[in-house]
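requesting a structural model of the entry that follows:
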Amino acid sequence: MTLSSLSSHELDFIDDDEFHEECGVVGIWTTQDAASLTALGLHALQHRGQEASGIVTYDGNQFHTHRGLGLVGEVFDDPRVIASLPGGMGIGHNRYATTGETQLRNVQPLYGDFEFGGFAVAHNGNLTNAQLLKQSLVRRGCLFQSSTDSEVFIHLIAISLYSNVIDRFIDAIKQVQGAYSLVALSKDMLIAARDPLGVRPLILGKLPYSQDENSWVVASETCALSSMGADFVRDIEPGEVIIIDHDGVRSIHPFADNTSSRFCIFEYVYFARPDSVIENKSVYMARKKIGAELAKESHVEADVVVPVPDSGVPAAIGYAEASNIPFELGIIRSHYIGRTFIEPTDQIRNLGVKLKHATNRAVINGKRVILIDDSIVRGTTSKKIVEMVRAAGATEVHLRIASPPTQHSCFYGIDTPAEEKLLAHTHSIDEMCKLIGADSLGFVSADGLYRALQEDKRNNQNPQYCDACFTGDYPIPLTDHDMQLVKSK
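The predicted model follows:
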């Protein structure tokens, strides 16, 4: 692999102080060119995973697969690749590894030949009992070809005693714990499913311009629909299984009444693309409202509000509007560092933040600055950005964060450090402020975050979202993690 195609893990000398996106999935049913549309959708979902990408299509006779390491534009840069994926049905996947190393064998969609024919699956999320299930499956003779938890679905479907694809699929998802949004493809149907708590997003859309009126799209976010000119139909519900075939769309609710919404609140804070709409909420407007709540809760007198780009921009706009302080782009981000040709020496590691961000001295020099960022992970990036802003002439630097302190690891599909490496887990806010070097530090409260999302406040008895990274309230059992803790004692 060349330096020009380094994965995000291999570039962690630059971005190891950020939360990393999970994965993105796309499914297309009965259009004339499923591969091209799937690739367009994956381009729009590139923010959800930059390590690898893959597409599987079916042309009515056989399945076709292309997977590779790198960005969508790199994996599918040759028109001959798309031409090698004929068919009107397809699924695609962008990967950021939360389980399993970065190798081609872990790139999704995963495909298997079953007695009922070919079957491909793509998964966004993380299973919390994957290791326990894998041990059981290996004892039964299953041979795993990858180290990703997503392969568990393939083997559970393979050994199921049910006769048809849907019953096997439902049998499989009833055995897993964790967060999952799935798209799967057989020769007869496209299947989409969300876990019973709907932690990860998944939406249904329609292609209005297709010659076939029965043309549908499933994707992680609405921004994928926009890229291919599809219309939004609705969010797929928690615990719902959607089956799309030649008869149209039908819905199954295999978990009966054991479903409720605990959607990942961090999608609104950081992960989803700002132009997406999730659960009837504009992500962009939600982030602006979070910024406004932040201004109400921890305002400080200053001359200018400056976002840490790009994720801090909407919240900074909301903060500026609520506080009547001018908004300025005091930090400019380079969008090309992910493809650096520079060898990552120790000196470059120390300059990593400066490679990614540059200060706009004209709007910072001599000013009291309020810096707005989405979160603090390890704190190393925040410290360097505060130093950069001071070096650009700021007289005061007040750091405001558009989420509560991140004190706990995520086990549901977001790549986060271990708790002991999260700054907020080991330090008080005052200690964090001193370490980072800001004049003051403030976070939006959990209730403020909920108010921004049109809730009165967090219901401690029945939280409306999954906010485990802030509260430690994990709504899904952490079976594998708990087993490891027991073994380590």
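
use CA for all of it now, contacts and neighbours both
Will do.

in the stretch 151-300 of the chain, which spans are helices?
Taking DSSP state H, counting those that start in this stretch, the helices of the stretch 151-300 of the chain run over residues 151-159, 165-173, 222-227, 266, 283-297.

cool, the stretch 301-450 of the chain as well?
Assigned by DSSP H, counting those that start in this stretch, the stretch 301-450 of the chain shows helices spanning 313-323, 346-350, 352-356, 361-364, 380-391, 423-426, 429-436, 446-452.

picking up where we left off before, okay if I get the helices of the stretch 151-300 of the chain as TSV plus mean neighbour count?
As requested, the helices of the stretch 151-300 of the chain are exported to TSV (neighbours: other Cα atoms under 10 Å):
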stretch	mean neighbour count
helix 151-159	21
helix 165-173	19
helix 222-227	24
helix 266	19
helix 283-297	24
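
out of those, flag the one nearest Lys421.
helix 266 (18.9 Å; Cα to Cα).

which other residues reach that closest one?
Contacts with helix 266, where a contact means Cα atoms under 8 Å, 6 or more residues apart in numbering, come from Asp467.

let's see it at 10 Å
Under the contact criterion Cα atoms under 10 Å, 6 or more residues apart in numbering, helix 266 has outside partners 272, 374-375, 403, 414, 465-470.

to compare against the first, here's another:
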Amino acid sequence: MARGDGRLTHDLDPQDLGPQDACGVFGVWAPGEEVSKLTYFGLYALQHRGQESAGIAVSNGTQILVYKDMGLVSQAFDEATLASLKGYIAVGHCRYSTTGSSVWANAQPTFRSTATGSIALGHNGNLTNTGELAAALAGGDDLDLGLDLDVNGKEAPAHARANAKHGASSDTDILTTMLAGYADLTIEQAAAKVLPKVRGAFSLVFMDESTLYAARDPQGIRPLVLGRLERGWVVASETAALDIVGATFIREIEPGELVAIDEQGLRSTRFAEADPKGCLFEFVYLARPDTQISGQRIHTTRVQVGRVLAREHPVEADLVIATPESGTPGAIGYAEESGIPYGSGLVKNAYVGRTFIQPSQTIRQLGIRLKLNPLREVIEGKRLVVVDDSIVRGNTQRAVIKMLRESGAAEIHVRISSPPVKWPCFYGIDFASRAELIANGLNTEEICRSIGADSLGYISLDGLIEATTVPKDRLCRACFDGIYPVALPDPEHLGKHLLEQPNGRTDVDGLATVTGGAGAADALSRP
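Got it, this is the predicted structure:
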């Protein structure tokens, strides 16, 4: 259902925000095609990766135009707007904020003027040395970037001084300003100089007036793929977006690779050695089931996860059901492996979207029934296995279990298709803070009591990795084991609002920003 601020979420309980991905990116170079509409449909396919804002930039070879707005892709664009965005190169973006507030200034693609033209950029991921990069822009250039700008001085080129005045506060804004900051370099040359200095997760799609670029961090934490059209090229966060626009999947953009596409063709350079550490949670939840990552089909992988889960945590039961939609493939696999029949015990309302009604505390618990409703005739008197993808705070599972018991379920055995999430993500997933992660404060038995289940079983980390068939040393597992593949700075240099002044800010809708929650201690005290 919708969050209290009116923006769409996958979550069943508006007070229990599950893992939110940072963004979806899409780029196309295709002379003779309606690139704005191709990008629109590509972003539609990536809407699950970000619902706060959407934007498209296009170039006709001499000028870049950018249009962006808050809300879903379908709300940000109409036919007239798309028709006005004419060109043969486009970059698109749908955003969920992980650094910087959810405000229009932080919507993407970001845009900057350069000494010879302009740049528009979309970013999926999250940088970990944003503070260091911001300091370099502020004049304390310890990164040996040789930038032709000083935001506090008067000698910087006019385009650099103008860039410094933008009101955005995201890591993407910092990165775009840096790429635009060289008077004597092309964007491609600037990228080769800047990207080796950037730390964290970044899958980038950007453009100048004549060239489309794509780049991926040396760890390849977030996905990025290359596709071929009859008359051009496409770059996207997921292969599902290629399918939507009729592009043929060619390959993944390699970790540490910079790709440039123009009238001369496609060329590839490497700005860093590859050290693959793809996000394991993409397999669990983030990616669409019809996407392919590391050669593996996500739906097939999630079904296999369910099979492994059944072997690790068997139970006597009458029916396997899923918390739709993300729990469905795992439930199918669990049923296939266990021999317990699979059924639809919860009906999802597919038409729940944005709402600007802020529920009062007395009716908030009804919210889950707006999204899900149990089939009493299916579950009454049954011993149920309920499969879900993950548990963050536990509020959603608690509400589902209560609803199932009220509908006559005899027993409820919860099975989770991921290990306990104990650590926050600094690479582009907006989990709860560590204090709010229920598995950080409680063991499995305590969580089981807290959510009201008869039993609870998580897949093991090794079991999950086995199901992906990707070698363990090529995966980022930080949210599960606390081992971060890219070094993190001191805590004061991390955080969503790192680049903003602490001024009692409210979000774009005027509602106060939530900075904390009750967490595990509160969960333990619940019946």
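
TM-score for these two?
Once superposed, chain against chain, the TM-score is 0.93 (TM-score structural alignment, normalised by the length of structure 1); 472 aligned residues with a Cα RMSD of 2.1 Å.

can you redo the contacts of helix 266 of structure 1 as JSON lines with distance to Glu115 of structure 1?
Below are these laid out as JSON lines (distance: Cα to Cα, whole Å):
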{"residue": "Ala272", "distance to Glu115 of structure 1": "38"}
{"residue": "Asp374", "distance to Glu115 of structure 1": "48"}
{"residue": "Ser375", "distance to Glu115 of structure 1": "48"}
{"residue": "Ser403", "distance to Glu115 of structure 1": "49"}
{"residue": "Ile414", "distance to Glu115 of structure 1": "34"}
{"residue": "Tyr465", "distance to Glu115 of structure 1": "40"}
{"residue": "Cys466", "distance to Glu115 of structure 1": "38"}
{"residue": "Asp467", "distance to Glu115 of structure 1": "42"}
{"residue": "Ala468", "distance to Glu115 of structure 1": "41"}
{"residue": "Cys469", "distance to Glu115 of structure 1": "42"}
{"residue": "Phe470", "distance to Glu115 of structure 1": "45"}
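
still on that earlier bit, which one of the helices of the stretch 301-450 of structure 1 lies nearest to Leu202 of structure 1?
helix 446-452 (21.3 Å).

packing partners for the closest one?
helix 283-297 (3 or more Cα pairs under 10 Å, 6 or more residues apart in numbering; DSSP states H and E).

how close does the helix it packs on sit to structure 2?
With mean Cα distance after the TM-score superposition for structure 1, helix 283-297 of structure 1 departs from structure 2 by a mean of 0.3 Å once superposed.

run the chain-centre distance for that helix.
With Cα atoms, centre = their mean, to the nearest Å as the basis, helix 283-297 of structure 1 stands 21 Å off its chain's centre.

then stretch 217-237 of structure 2?
Worked out by Cα atoms, centre = their mean, stretch 217-237 of structure 2 lies 16 Å from the chain centre.

also stretch 69-86 of structure 2?
The answer for stretch 69-86 of structure 2 is 21 Å, by Cα atoms, centre = their mean.

what of stretch 406-418 of structure 2?
In terms of Cα atoms, centre = their mean, the centre of stretch 406-418 of structure 2 is set 28 Å apart from its chain centre.

where does it end up in structure 1?
Mapped onto structure 1 using TM-score structural alignment, stretch 406-418 of structure 2 spans residues 391-403.

can you give me the buried ones in the matching stretch?
In terms of neighbour count (16 or more other Cα atoms under 10 Å), stretch 391-403 of structure 1 has its buried residues at 392-403.

where do the strands sit along the stretch 101-250 of structure 1?
110-114, 117-127, 178-186, 190-194, 203-206, 216-219, 231-235, 241-245, 248-252 (DSSP state E, counting those that start in this stretch).

deepest in the core, which of those is it.
strand 216-219 (a mean of 30; mean count of other Cα atoms under 10 Å).

corresponding residues in structure 2 for stretch 415-426 of structure 1?
So stretch 415-426 of structure 1 is aligned with residues 430-441, judged by TM-score structural alignment.

where do the strands sit along the stretch 351-500 of structure 2?
372-374, 383-388, 411-416, 429-430, 455-458, 475-476.

residue range for the first one in structure 1?
Using TM-score structural alignment, strand 372-374 of structure 2 lines up with residues 357-359 of structure 1.

residues in contact with the matching stretch?
So stretch 357-359 of structure 1 is contacted by 308-309, 329-335, 337, 365, 385, 388-393 (Cα under 10 Å, 6+ apart).

report the buried members of those.
Buried among these (16+ other Cα under 10 Å): 308-309, 329-331, 333, 365, 385, 388-390, 392-393.

any chance of these in CSV, plus distance to Glu267 of structure 1?
Listed next are these as CSV, based on distance: Cα to Cα, whole Å:
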residue, distance to Glu267 of structure 1
Val308, 18
Pro309, 17
Leu329, 24
Gly330, 25
Ile331, 24
Arg333, 22
Asn365, 34
Ile385, 24
Met388, 28
Val389, 28
Arg390, 31
Ala392, 32
Gly393, 34
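
count the neighbours of the residue mapped onto Tyr336 of structure 1 from structure 2 for me.
The alignment partner of Tyr336 of structure 1 in structure 2, by TM-score structural alignment, is Tyr351. By other Cα atoms under 10 Å, the residues close to Tyr351 of structure 2 number 9.

wait, doesn't Tyr351 of structure 2 sit right on Lys371?
Yes - with contact defined as Cα atoms under 10 Å, Tyr351 of structure 2 reaches Lys371; the gap is 8.7 Å.

what's the matching range in structure 1 for stretch 315-328 of structure 2?
On the basis of TM-score structural alignment, stretch 315-328 of structure 2 is assigned to residues 300-313 in structure 1.

neighbours around the closest residue to Ile416 of structure 2 other than its chain neighbours, how many?
Leaving aside its sequence neighbours, Ile416 of structure 2 sits nearest to Tyr458 (Cα to Cα, 6 or more residues apart in numbering; 4.7 Å). Around Tyr458 of structure 2 there are 23 other residues, counting by other Cα under 10 Å.
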